[in-house]
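Q: Generate coordinates for the sequence data below:
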Amino acid sequence: MIKRYKSVIFGSLAIALLLSACVTQKYQTPKVASNNLYRDVQTTDSTTIAKLPWEQLFSDEKLKGIIKKGLAQNADLQNAIQNIVQAQATLRQSKLAYYPSLDFKADATRNRASDAAQNFPAGININTLTDTYRAYLSTSWEADIWGKISNSKRMALASYLRTDAAKRAVQTQLIANIANTYYNLIALDEQLRITQQTLESRIKNVEVVKALKEGAIVNGAAVVQSEANLYAAEVAIPDLKQSIRETENALNILLSQPPGTIDRNMLASETVPENLATGVSGQLLKNRPDVQEAEFTFRNAFENTNLAKTYFYPSLTLTANGGLSTLQIRDFFDHSVFYSIVGGLTQPIFNRGENKSRLAVAKSQQIQAYNNFQQTLLIAGQETSNALFSYQMAQEKKQARIKQIDALQKAVDYTQQLLQYTSTTNYTDVLTSEQSLLSAQLSGINDRLQELQAVVELYRALGGGWQ
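A: All right, here's what the predicted structure looks like:
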């Protein structure tokens, strides 16, 4: 008889497991358009700077030291690591759901029944007050017939992988933010140096113009104009100093440390890699942490849809209790053993549409996760294209800017010389050429900054910084 029951039970479980394969689906990476994401870039070479460790991308040792400090101290990155710790704990908990629960319980119960309710014959006096003492173990186990527990575990795994990818995304963004802020800081240093140098030159120029006025070569208007030109350079210096101070403070925030001076090199000492290989756009699926995070989010939503389907099917739960029970505490360990084993099957029939709503929400969230996955990949391609084009445009401006600055420097020299030897030269010509020269010099610094930051953005956009 027992063998017959075992055969029925195991046979039923086998059939249920086969049916569960029809209830849920196995996850597969969704197909998304990952080709031709780089505008105007046609290549089959899989070499990419994303595989380059960040220590090799940057040549500035002081910048490397700042990045190392940021990776060790940044609050956002530390929080991302704690998210991984939380996801690991959830994943461990989901794995333990396969095992039965085990509890120890002890209770004492006093119960008194109504004499009238017992309908005893007249003259019969029976004590209806009873005390019961129990100490026992209780266990419960749910058979994972339809994959409810398995899908919960796979959801937890997807969440864990998502937090790990999110941490790597924070790291790549942090490296880029530190490098870009550092480059912006040394560019401001260079702009301040050029402006102070220009100020010194204009101070001398005012003295020259005053001497020319005494020689009746220029009039008083030229003197006033030269002084105004001096003040224009002088008034720009406080703004540059303020920008430098604020940029230093911003960099310290990235390092999660109080405001202070940042030890740094000069802009002229910075170099960029010679080969900025992008690889093929399909590699973004493996290299970009935020793209991976978006896929794991979709995977979590996919498993949640599977889980929602399992609620439409019956659940099988086995519970068992066993221990000691007595009516007299002094006889607790004498002939007081009890046990019970219960198998229960629960099939939802009417639950006010809760299961249908749960499934509808899960399917909708899965569609949203897929759309976000596709959009994240498209944004990755856009950022790569923008960074690469920005670098190319900075390169194109370089030679033209050098020639512009050289021509304007000559214009300043020529007009100043003409001003000293002829009264036909208007001081406005000198003023215009000097202002144009300073503007071109500052723009040249911005061109160099654009070049450096474009390399950083290209590296981040390709998914570099976490390998």
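
Q: From here on, just use CA atoms for contacts and neighbour counts.
A: Fine.

Q: What about Gly343, how many residues nearby?
A: 12 (other C-alpha atoms under 10 Å).

Q: If you could redo that for Glu303, that was the one I meant.
A: 26.

Q: pretty sure it is in contact with Asn151, am I right?
A: Yes: contact criterion C-alpha atoms under 8 Å: Glu303 and Asn151 qualify, at 5.7 Å.

Q: for the longest strand seen in the chain, the distance to its chain's centre please.
A: Looking across the chain with DSSP state E, the single longest strand is strand 129-143. In terms of C-alpha atoms, centre = their mean, to the nearest Å, the centre of strand 129-143 is set 49 Å apart from its chain centre.

Q: And for stretch 335-354?
A: Worked out by C-alpha atoms, centre = their mean, stretch 335-354 lies 45 Å from the chain centre.

Q: Do a quick rundown of the strands in the stretch 251-400 of the chain.
A: 315-326, 337-346 (DSSP state E, counting those that start in this stretch).

Q: Of the ones you listed, which is nearest Lys31?
A: Closest to Lys31 of those is strand 315-326 (C-alpha to C-alpha; 34.2 Å).

Q: centre of the chain versus that closest one, how much separation?
A: 47 Å.

Q: what inclination does it have with respect to strand 129-143?
A: 150 degrees (axes from the mean of the first three to the mean of the last three C-alpha atoms, to 10 degrees).

Q: give me the number of residues near the residue nearest to Tyr421 when sequence neighbours are not counted?
A: Excluding the flanking residues, the one nearest Tyr421 by C-alpha to C-alpha, 6 or more residues apart in numbering is Ile217, at 7.9 Å. Close neighbours of Ile217, defined as other C-alpha under 10 Å, add up to 18.

Q: got the contact list for Ile217?
A: For Ile217, the contacting residues are Leu419, Gln420, Tyr421, Thr422, Ser423, by C-alpha atoms under 8 Å, 6 or more residues apart in numbering.

Q: Now the second one, please; I'll put the structures next to each other:
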Amino acid sequence: MKKILFALFATCLLEGCGIYNKYKQPDLTATTDSLFREELAADTASSLAELSWKELFADPQLQDLISQALRTNTDLHIARLKVKEAQASLMSSKLAYLPSLQLDPEGSLSSFERSKPAKTYTLGASASWEADLFGKLTNAKRNARAALEESDAYRQAVQTQLIATVAESYYTLLMLDEQANVTAETVENWKEYVQTLYSLMKAGQADRSTVSQAEASRADAAASLLSLQQSIKETENSLSSLLGQTARHIERGSLSRQSFPQNLSTGVPLDLLANRPDIRQAEAALKQAFYTTNSARAAFYPSITLNGAAGWTNNGGTTITNPGGWLLQAIGSLIQPLFNRGENIANLKIAKAQQEEALLSFRQSLLDAGEEVNNALSQWQTARERIRLNDEQVKHPQNTVHDTQLLMEHGTTNFLEALTARQSLLSARLTLIADRYDEIQSVISLYHALAAETTKDTLFFSLSYTLPVSGP
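A: Below you'll find the model as predicted:
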């Protein structure tokens, strides 16, 4: 028996069956070397991915909201529970190496032709242990560990998304507040202008059509203000849901008081890819597919199980004796698949195809990561340039408002010109608010794209990898 097992084991190793091979990270340097566009290249001395969310989002009220969301958000709690499930599965796969033990007490009464009942009993225990000579248990354990890595990466992805969403909702509220303030100021300007036109119409210096047009403009601005107020309530309701609570007013600061690092950088591609949980999740899925393929190969080889039983019984098989005696039994079994080889071949082909799919998904996830970072960095650079230009545009309407106000006081210009200048200033301010929000949005997008604060595992893409395509 030992010689047979040794021969089978040696044959497996000599043929390079691959059932004990460990996963190796694929070499995708060709993909990562040009991950960033040249015109978006940034200083890599300090990466945004190295900043914690508390360093990036410095508003104390926003920090309180994020901390609350991390404690109470439903999706994040579910993701944490999935990690616990994967941990339990890994523990189960590790315990599979140990023998299983069970107690088998048994008793019976039997009588034939109304004879005195015969009492038999067995107080026994049995044990079973599977010898992992061909990698079945090993690959199951490695697969479970990869599943745990995937679950933990998913949890980190949910956490990063949650932080980004809370920050985005908070800054949206600040933008809407600013827009509502400017729009309310616009409504007041139109009210003042309408009152002036009524006075001019009574004096015969304005007609009814001009007054009606001004009234329509005032009503349109008032309607815009109502829409902004409704958007504020809806955003507060959405943010409250993220916090796991009923809708309420959200305490917040102002858009003008927000500050961020002036020099953002993405870091080198390897840093980026090591940080992103979705990349680690995709690689963990590739690991699982790899070990599933190994398990499919192991199905071609025999399963070896050792069973033993021991106990005290009064039923020796032929006569019933009292008191009883010890019963010992040991069995070794070897199961070699013979007639289901077609099913095993099909399972192996399926596993190989799924492994190739996982590798393609892994490669695509790298490209998607590069796209997100490129878009976010471009948005940030564009928003900062637009803010610089709009700062200059706001200065001109401010000067115009000041000049027309002085001219109107000295009687050399009319109220309409002064109002037009004021409306131009308000419009420029609204544009500047939108550009400021775009800049903040780009920072949030960069935070999410770089997946800041996640655990940095082994750097990817340092080893070569070839998909196994040979037979079992």
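
Q: quick one on the thing from earlier: make a markdown table from the strands of the stretch 251-400 of the first structure and add distance to Ile67 of the first structure to it.
A: Shown next, in a markdown table, are the strands of the stretch 251-400 of the first structure (distance: least, C-alpha to C-alpha, whole Å):
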| stretch | distance to Ile67 of the first structure |
| --- | --- |
| strand 315-326 | 53 |
| strand 337-346 | 57 |
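
Q: So which of the ones you listed is the most surrounded?
A: strand 315-326 (a mean of 18; mean count of other C-alpha atoms under 10 Å).

Q: ok, and the closest non-adjacent residue to the most centrally placed residue in the second structure?
A: Geometric centre of the second structure, nearest residue: Ala157, 2.1 Å, by C-alpha atoms, centre = their mean. Excluding the flanking residues, the one nearest Ala157 of the second structure by C-alpha to C-alpha, 6+ apart is Pro277, at 5.3 Å.

Q: got the contact list for that neighbour?
A: Counting by C-alpha under 8 Å, 6+ apart, Pro277 of the second structure has contacts Ala153, Tyr154, Gln156, Ala157, Ala451, Thr454.

Q: do Leu442 of the first structure as well
A: Gln191, Ile194.

Q: which position in the second structure aligns with it?
A: Aligned counterpart of Leu442 of the first structure in the second structure: Leu430 (TM-score structural alignment).

Q: What does Arg252 of the second structure correspond to in the first structure?
A: Per TM-score structural alignment, Arg252 of the second structure is aligned with Arg264.

Q: number of nearby residues for its match?
A: Arg264 of the first structure, neighbours per other C-alpha under 10 Å, totals 16.

Q: pretty sure it is touching Ile186, no?
A: Yes: with contact defined as C-alpha under 8 Å, Arg264 of the first structure counts as touching Ile186 (7.3 Å).

Q: just to revisit the earlier point, counting contacts, what elements does the helix or strand just after the longest strand of the first structure pack onto?
A: Counting by DSSP states H and E, the next helix or strand C-terminal to strand 129-143 of the first structure is helix 148-214. Helix 148-214 of the first structure sits against helix 61-73, helix 75-95, helix 220-254, helix 289-310, helix 427-461, with contacts defined as 3 or more C-alpha pairs under 8 Å, 6 or more residues apart in numbering; DSSP states H and E.

Q: Check which helices and strands the top helix by length along the second structure sits against.
A: What stands out as the longest helix in the second structure, according to DSSP state H, is helix 341-409. Under the contact criterion of 3+ C-alpha pairs under 8 Å, 6+ apart, helix 341-409 of the second structure touches helix 29-32, helix 277-298, helix 415-450.

Q: buried stuff in the shortest one?
A: Along helix 29-32 of the second structure, these residues count as buried under the neighbour rule (16 or more other C-alpha atoms under 10 Å): Thr29, Thr32.

Q: got the angle for the longest helix of the second structure vs helix 277-298?
A: Using the same axes, to 10 degrees: helix 341-409 of the second structure against helix 277-298 is 170 degrees.

Q: sorry, back to before: Serialize the helices and strands packed on helix 341-409 of the second structure to JSON lines and add fields for distance to Leu197 of the second structure.
A: Below are these laid out as JSON lines (distance: least, C-alpha to C-alpha, whole Å):
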{"stretch": "helix 29-32", "distance to Leu197 of the second structure": "66"}
{"stretch": "helix 277-298", "distance to Leu197 of the second structure": "62"}
{"stretch": "helix 415-450", "distance to Leu197 of the second structure": "9"}
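
Q: looking at those, which is buried most?
A: helix 277-298 (a mean of 25).

Q: mean shift between it and the first structure?
A: Here the mean offset of helix 277-298 of the second structure against the first structure after fitting is 0.7 Å, by mean C-alpha distance after the TM-score superposition for the first structure.

Q: Please tell me how far that helix is from the chain's geometric centre.
A: Worked out by C-alpha atoms, centre = their mean, helix 277-298 of the second structure lies 18 Å from the chain centre.

Q: Show me what Leu255 of the first structure aligns to in the second structure.
A: Using TM-score structural alignment, Leu255 of the first structure sits opposite Leu243 in the second structure.

Q: List the contacts of that match.
A: Leu65, Gln68, Ala69, Thr72, Asn73.

Q: One more: Leu70 of the second structure?
A: Here Leu70 of the second structure is in contact with Leu76, Gln159, Leu162, Ile163 (criterion: C-alpha under 8 Å, 6+ apart).

Q: How much space separates the aligned partner of the second one in the first structure from Asp429 of the first structure?
A: In the first structure, Gln159 of the second structure lines up with Gln171, judged by TM-score structural alignment. Computed with C-alpha to C-alpha, to the nearest Å, the distance linking Gln171 of the first structure and Asp429 of the first structure is 52 Å.

Q: average offset between stretch 149-161 of the second structure and the first structure?
A: Stretch 149-161 of the second structure sits 1.0 Å off on average (mean C-alpha distance after the TM-score superposition for the first structure).

Q: do the same with stretch 169-185 of the second structure
A: Mean for stretch 169-185 of the second structure is 0.7 Å (mean C-alpha distance after the TM-score superposition for the first structure).

Q: can you name the residues of the first structure that that stretch overlays?
A: The aligned range for stretch 169-185 of the second structure is 181-197, by TM-score structural alignment.

Q: what's the offset of the matching stretch from the middle of its chain?
A: 31 Å.

Q: and if you look at stretch 419-439 of the second structure?
A: Worked out by C-alpha atoms, centre = their mean, stretch 419-439 of the second structure lies 36 Å from the chain centre.
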